[in-house]
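K.L.:
Curious how this folds, go ahead:
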Amino acid sequence: MAYVVMESCIRCKYTDCVDVCPVDCFYEGPNMLVIHPDECIDCGLCEPECPVKAIAHEDEMPQDQLDFIQINEEMSERWPNIYEMKDAPPDADEWKEVKAKRHLLEK
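P.N.:
All right, here's what the predicted structure looks like:
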């Protein structure tokens, strides 16, 4: 079992979650973060830190977000590890409330 980063992270990429992760299981893509499912220890510290509520336990994800389980798994094998908090993109706040962003995911 693991936590999963979902669609809400796209174009926001806040890294508050990275700062609290005890095992550094986050990976950074061009416009979102993902969690490596084999590295996540299921502690749940990241979930309440996300300002856009983009993180959920895989057993509690909305039906329309289930494909992000696979996206997290695949992209965490390709993207570099991120283990320190950094500034969000300059336009992150503009994307915070946008729901349909899946088509903007850059792999």
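K.L.:
only C-alpha atoms for contact and neighbour calcs from this point on.
P.N.:
OK.
K.L.:
Which strand or helix spans Asp93?
P.N.:
Using DSSP states H and E, Asp93 sits in helix 92-95.
K.L.:
Could you check how many residues crowd around the closest residue to Ile55 other than its chain neighbours?
P.N.:
Take Ile55 and drop its neighbours on the chain: the residue closest to it by Cα to Cα, 6 or more residues apart in numbering is Val5, 4.6 Å away. Residues within reach of Val5, counting by other Cα atoms under 10 Å, total 28.
K.L.:
another one to check against the first:
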Amino acid sequence: MTDWRPIVHEMRLFKSPEEIAVMRRAGEISALAHIRAMEKCRPGMFEYQLEGEIHHEFNRHGARYPSYNTIVGSGENGCILHYTENESEMRDGDLVLIDAGCEYKVTRATSRVLSR
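P.N.:
Okay, the predicted model is just below:
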């Protein structure tokens, strides 16, 4: 029996121009979603509403799903590792941690901290 892991590892090291293009597009879509979040974020909004704005932007650009559970943590919630409840109301002056990436033929993760 042959150990397939070195073969797969080697295949993953090098990307074709097509794979690179897909990865770039996933990054662009994720960036657009983060920009939308920055534009829409405001006091009184709930974290899950901002999560919805992010997912909407993913969908608008052909990325049907997030690559993992989206994290939108405002205030103290932004300090909780892997916070996923996304249920608190954002207050004026809160820092907002967003960890969100889209699935677009590959996955891409991007994190930002916003201050409003």
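K.L.:
Superposed, how do the two chains score by TM?
P.N.:
Comparison of the two superposed chains (TM-score structural alignment, normalised by the length of structure 1) gives a TM-score of 0.24, and 49 aligned residues with a Cα RMSD of 4.9 Å.
K.L.:
before we move on, back to that, am I right that the residue nearest to Ile55 of structure 1 is in contact with Phe26?
P.N.:
No: here Val5 of structure 1 lies out of contact with Phe26, judged by Cα atoms under 8 Å, at a distance of 9.3 Å.
K.L.:
any common contacting residues for those two?
P.N.:
Shared contacts of Val5 of structure 1 and Phe26, defined by Cα atoms under 8 Å, 6 or more residues apart in numbering, comprise Leu33, Val34, Ile35.
K.L.:
by contact count, what packs against the helix or strand harbouring Leu50 of structure 2?
P.N.:
Assigned by DSSP H and E, Leu50 of structure 2 belongs to helix 47-60. With contacts taken as 3 or more Cα pairs under 8 Å, 6 or more residues apart in numbering; DSSP states H and E, helix 47-60 of structure 2 sits against helix 17-40, strand 65-66, strand 71-74.
K.L.:
Just send the ones you listed back as a markdown table, with distance to Glu51 of structure 2 and mean neighbour count too.
P.N.:
As requested, those are exported to a markdown table (distance: least, Cα to Cα, whole Å; neighbours: other Cα atoms under 10 Å):
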| stretch | distance to Glu51 of structure 2 | mean neighbour count |
| --- | --- | --- |
| helix 17-40 | 8 | 17 |
| strand 65-66 | 10 | 18 |
| strand 71-74 | 6 | 28 |
